[in-house]
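Mind looking at a prediction? Sequence and model below.
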Amino acid sequence: MSTERVPVELCKGINGLDKVVLKEVRGSSAEVYLYGAHVTSWKNDHGEELLFVSNKATFKPPKAIRGGIPICFPQFSSDGSLEQHGFARNRLWSIDTDPPPFPTVGTNKAFIDLLLKTSEEDMKVWPHSYEFRLRVTLGPGGDLMLTSRIRNTNTDGKPFQFTFAYHTYFSVSDISEVRVEGLETIDYLDTLKGRERCTEQGDAITFESEVDRVYVSTPTKIAILDHEKKRTLVLRKDGLPDAVVWNPWDKKAKAMADFGDEEYKHMLCIEAASVEKPIILKPGEEWKGRQELSAVPSSYCSGQLDPQRVLQGS
């Protein structure tokens, strides 16, 4: 009897860009562009898209792809000489043919290893030598896992520091109907108020205007409850203490050339991140940061979604 093999296919995507398609036997799938090591699709076993990509996303280097999961490195936001959110999301990555050992991967998982190394171009704006390895894994239940390993390969003995985020755009039915749970009572830096430090007061985060916040020292698990789709998206993270919550709302949406005027209603960014305190690596040291995404049906409890079952689950 032949064993079932989970396919990993390298093919051409939009505008002829190379992409990798991961497929799981029950029907879930993910797509990763080598440009930016950018996950642009994650579908459940019913073929429903769980990530948001703008209809106006260009897929034309050097512009980053609007939506999916951009990787922000070596900085989140815009500071100094580096472009906003760093350069990893608009560089061409290679397939890593000789990755160092990761935790054991079972035969029932589809994964791809990607690699980004220092270029002369990057050295001009960020004068450090590094190796960035990313493994994208699609698990047997359709869970999507991104594991990043960043190593300082400087030969001059100098440490470097960076900030980081998986800038995940989730697809939601209606932003006004969505609740985010798991960040109650947590402090956050409000970017709309000059990074003023505030404390989350609500029993959940709901949305009725622009939100751009960095929640600090957050739990390892955050849930997005989508009332209309009867679905809860769960983000688990490791090595990433912060969580960015962002929705541009109507005015900012209209100001973005690669974003539809009304698309803010159907997306929400919840980002596993390390923003407040930069990560410092000495030569030879490696940092590891991981996020795992899963989608589960939501149950009803007195007319509301019951998040406790999700947040207390495995």
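Happy to help now that I have it. Numbering: from 1, shown residues only.

rest of the way, CA atoms for contacts and neighbours
Fine.

List the contacts of stretch 60-68.
Applying Cα atoms under 8 Å, 6 or more residues apart in numbering, the external contacts of stretch 60-68 come out as 15, 35-36, 38-41, 51-54, 56-59, 70, 89-91, 167-170, 258-259.

Mind listing what's buried along that stretch?
64, 65, 66, 67, 68 (16 or more other Cα atoms under 10 Å).

and residue 9, how many residues sit next to it?
13 (other Cα atoms under 10 Å).

hang on, it packs against residue 29?
No. Checked against Cα atoms under 8 Å, the pair residue 9 and residue 29 is beyond contact range at 11.1 Å.

What strand or helix carries residue 232?
Here residue 232 sits within strand 231-238, counting by DSSP states H and E.

Between strand 231-238 and the helix or strand following that strand, find me the angle.
Counting by DSSP H and E, the next helix or strand C-terminal to strand 231-238 is strand 242-247. Comparing the axes of strand 242-247 and strand 231-238 via axes from the mean of the first three to the mean of the last three Cα atoms, to 10 degrees yields an angle of 150 degrees.

dropping in the other structure now:
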Amino acid sequence: MVERPHKPSSLPNTAAAAKSAGPQPTVDISDDNSRITARLPSGESLTVLLYGATVVSWKNADGTDNLWVSEKAALDGSKPVRGGIPVVFPVFGPPPSNHATSSLPQHGFARNSRWEYLGKSTSEASAEPEASTTGTTADSSVKLDFGLSSSNLSPEARAAWPYDFGVVYSVTLGPNSLQTAVNVRNVGDKAWDFQVLFHTYLAIKDISKTHLTGLLGVTYTDKVLNASTATESNSKLAITGETDRVYKAIPQSTTTVIVDDKPRFDVIRDNLPDTVVWNPWKEKAAAMGDFSPDDAYKQMICVEAGAVADWTKLEAGDTWEGGVTCKSLL
């Protein structure tokens, strides 16, 4: 069994104990049934579109949003969202022509399918007497579960990838942290393989004052330079132009985003060996119709944990899971 030091712990459903507990997280479904919003008593919040199960907001208690979303992002389900955290499955990038995913759109169907909201669970903070002056405890995190399966795919997606699967996507909001994880099941009688990635757009103040640590010595494919292969030689990676790199089999679990010489985010992978680092820079940003404003590339960086350098094979009846925890270090 693979050792997973960052495997998420399960959250017990505390609904039955709500009467004896302190302030509880609130979970609201929008009037048009398009999005779910969760808030912690401490002030952190999270919003997830059912279209793509896309996280479009993750705010700290002070209201600072840790995610970047384009001003022209489509939030009505007409196309994948430019920003937030789109879910990439079962293929990353343009599908290869000689593969079972070849008829799928770029990045697969998860980010442009409507997911089902499966419910919430919560975990309590410490019950030590000093933790509360009232003798009750507040819930310190809330987990939202979303489901997608072959039975609720569009006819087009089902025809393009006719395999039987089930995915449960869990999004957990905690104090200064956001955890996203998928459980992928092969519920059919044939083996199939897949790729998965969390396409996370992190909000930053200034790309010129930003660098990444945790990638030194890692081999990567540089998509900007004709998919050439190189080894990262910088202990502090600066972004100085269009960047689109797939870092493979990273031995260190954490990549840190540093802004103004201060740690801003920790991105901690669980059973995800790879990370994509992406920024479109000036020319490409201006050429993208849903990227706005044009100079917003200065306020975002994508640090995308995934399993995309190779394929993961899932035999009939088997299950695979992996995820990532982002910590806001403000």
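Now that the structure is in, tell me what you want to look at. Keep in mind it's a predicted model, so treat the numbers as computed, not measured.

And the TM-score between them?
The TM-score (TM-score structural alignment, normalised by the length of structure 1) is 0.87; 286 aligned residues with a Cα RMSD of 1.8 Å.

Going by distance to residue 127 of structure 1, which of the buried residues of stretch 60-68 of structure 1 wins?
Distance to residue 127 of structure 1, by Cα to Cα, is smallest for residue 64 among the buried residues of stretch 60-68 of structure 1, at 21.9 Å.

Map the closest one across to structure 2 for me.
Matched to structure 2 by TM-score structural alignment, residue 64 of structure 1 sits across from residue 80.

For residue 189 of structure 2, see how far away the residue nearest the centre of structure 2 is.
Structure 2 has residue 198 as the residue nearest its centroid, 3.6 Å off, counting by Cα atoms, centre = their mean. Counting by Cα to Cα, to the nearest Å, the gap between residue 198 of structure 2 and residue 189 of structure 2 amounts to 27 Å.

Same question for residue 107 of structure 2.
25 Å.

Name all residues that make contact with residue 233 of structure 1.
223, 224, 225, 226, 293, 294, 295, 296.

And the strands in the stretch 201-330 of structure 2?
201-203, 210-213, 219-222, 228-231, 237-238, 243-247, 254-259, 262-270, 274-279, 300-314, 319-328 (DSSP state E, counting those that start in this stretch).

if we go to structure 2, which of the contacts of residue 233 of structure 1 are intact?
Here is what carries over to structure 2 from the contacts of residue 233 of structure 1, by both residues aligned by TM-score structural alignment, their matches' Cα atoms under 8 Å: 223, 224, 225, 293, 294, 295, 296.

burial of the second one, as a residue count?
The reference is to residue 224 of structure 1. Neighbours of residue 224 of structure 1 using other Cα under 10 Å come to 23.

pretty sure it is in contact with residue 236, am I right?
No. Look at residue 224 of structure 1 against residue 236 with Cα under 8 Å: they stay out of range, at 11.6 Å.

filter the contacts of residue 233 of structure 1 to the buried ones?
Applying 16+ other Cα under 10 Å to those flags 223, 224, 225, 226, 293, 294, 295 as buried.

Residue 172 of structure 1 matches what in structure 2?
Aligned partner of residue 172 of structure 1 by TM-score structural alignment: residue 204.

end to end, how far does stretch 95-108 of structure 2 reach?
Across stretch 95-108 of structure 2, first to last residue, Cα to Cα, it's 8 Å.

Ok, stretch 31-41 of structure 1 next?
End to end - Cα to Cα - stretch 31-41 of structure 1 spans 5 Å.
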